[in-house]
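**Student:** Sequence and predicted model, in that order:
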Amino acid sequence: MTELRGEALYWEAFERLKSGKAQIIDTNSPSFKFTKDNVAIEAGKKKGFVKQERYPDLCDSIENTENTRCSAASRDPENSDSIKLITSQKKKANARYSKLKAEHDLCLEKMMNLLRENFELRRELQELKKSSMQ
């Protein structure tokens, strides 16, 4: 079976992803996965260009490679430690975000109260000026 030019492009991109020599996709990212969309992006196309009906062999290879990567990652204790580290960092970031959001909301409330008070004082001042002129 002869490969079409498009399919060859996707296979080359897939091989670059497998070898870690990708040009567009960051294969060192903790969120990296072998997906049809990542292969398409690495090939310089948009998401959705690699489809099961068009390239069944390629899609099967992508799925098998991802399954192999997942099973190897679950057996690797170093990877488990990095996942725990990332999870704890995410929890800390979320806690910090919640704290900052609460502080921000409190500051907004104070600011709104000051604006209301300022408005009321200006109105009172205008009324006093009107009454003193009469």
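**Tutor:** Thanks, I have the structure now.
**Student:** Going by C-alpha atoms from here, please, whenever you check contacts or count neighbours.
**Tutor:** Noted.
**Student:** The protein: helices as residue ranges?
**Tutor:** 5-19, 36-42, 56-75, 77-133 (DSSP state H).
**Student:** quick one: contacts for Lys91?
**Tutor:** Counting by Cα atoms under 8 Å, 6 or more residues apart in numbering, Lys91 makes contact with nothing.
**Student:** typo on my end, Leu114
**Tutor:** Here Leu114 is in contact with no residues (criterion: Cα under 8 Å, 6+ apart).
**Student:** Give me the distance between the most centrally placed residue in the chain and Glu66.
**Tutor:** Centroid-nearest residue in the chain: Ser31, 9.1 Å away (criterion: Cα atoms, centre = their mean). In this view, Ser31 and Glu66 are 12 Å apart by Cα to Cα, to the nearest Å.
**Student:** Cys59 and Asp37 touch, don't they?
**Tutor:** No - assessed by Cα atoms under 8 Å, Cys59 is found out of contact with Asp37, at 10.4 Å.
**Student:** what residues are shared contacts of those two?
**Tutor:** What both Cys59 and Asp37 touch, as defined by Cα under 8 Å, 6+ apart, is the set Val50.
**Student:** Could you pull up the residues touching Met111?
**Tutor:** By Cα under 8 Å, 6+ apart, Met111 has no neighbours at all.
**Student:** what's around Glu124, how many residues?
**Tutor:** 12 (other Cα atoms under 10 Å).
**Student:** want to compare, so here's the second one:
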Amino acid sequence: MSEALTEYFQALERLKNGRPTRIAKGARINNDNVALEADRKKGSIKKSRPVFKDLIEAIDASAAEQSSPEKQMTRRLEKTRGEAQGYREKWEQALCRELSLLQEVYALKKELASLRGVDILPLRPKKPC
């Protein structure tokens, strides 16, 4: 197998794995995108050339797999889970900041009370019964 053909197959694998280096992530798998990912000109993979027969078959199979509804739903679910995880992390960070600020307020009230010579004021006032 020639070096150029090897580069085309490597580009196809990167596209299938969702890790392209030269084109946009999530791009459809077709002859032109495989050529561009392999750092070749658009249209360089031609059906009329017998050397590309196996490559074109692999591209067509990958394109059919990429467009299957199960794959699309799986990708959408993974994306949604990632977003949910990101929001959870932001929420936990906000809680940590809140707790840190409450501790700082308590420490400052304690210091102020010791300077004034009075008891520490509670963070939350007691509710009347």
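**Tutor:** Nice, I can see it. These numbers were taken from a predicted model, which means no experiment stands behind them.
**Student:** Quick one: neighbours of the closest residue in space to Thr65 of the first structure that isn't next to it in sequence, just the number.
**Tutor:** In this structure, Thr65 of the first structure finds its nearest non-sequential neighbour in Phe34, 6.9 Å apart by Cα to Cα, 6 or more residues apart in numbering. Using other Cα under 10 Å, Phe34 of the first structure is surrounded by 20 other residues.
**Student:** How about Lys33 of the first structure?
**Tutor:** Lys33 of the first structure, neighbours per other Cα under 10 Å, totals 20.
**Student:** Skipping adjacent residues, who's closest to it in space?
**Tutor:** Per Cα to Cα, 6+ apart, closest to Lys33 of the first structure is Glu66, 6.6 Å.
**Student:** thinking the one you found is in contact with Phe34, fair?
**Tutor:** Yes - between Glu66 of the first structure and Phe34 there is a contact at 5.1 Å, judged by Cα under 8 Å.
**Student:** how long is stretch 20-39 of the first structure from one end to the other?
**Tutor:** 13 Å.
**Student:** Would you mark the buried spots in it?
**Tutor:** Residues of stretch 20-39 of the first structure classed as buried by neighbour count (16 or more other Cα atoms under 10 Å): Ala22, Ile25, Asp26, Thr27, Lys33, Phe34, Thr35, Lys36, Asp37, Asn38, Val39.
**Student:** Please apply the same query to stretch 94-111 of the second structure.
**Tutor:** Quick answer for stretch 94-111 of the second structure (16+ other Cα under 10 Å): Tyr106, Lys109, Lys110.
**Student:** and the first one, what pairs with it in the first structure?
**Tutor:** Structural alignment (TM-score structural alignment) places Tyr106 of the second structure against Leu121 in the first structure.
**Student:** Likewise for Ala4 of the second structure?
**Tutor:** By TM-score structural alignment, Ala4 of the second structure lines up with Phe14.
**Student:** before we move on, what about Ile56 of the second structure?
**Tutor:** Aligned partner of Ile56 of the second structure by TM-score structural alignment: Arg69.
**Student:** same thing with Lys90 of the second structure?
**Tutor:** Looks like Lys90 of the second structure aligns to Asp105 there (TM-score structural alignment).
**Student:** For the second structure, identify the residue most remote from the centre.
**Tutor:** Here the centre of the second structure is the reference, and by Cα atoms, centre = their mean the most remote residue is Gly117, at 54.9 Å.
**Student:** To which residue of the first structure is that residue aligned?
**Tutor:** Matched to the first structure by TM-score structural alignment, Gly117 of the second structure sits across from Ser132.
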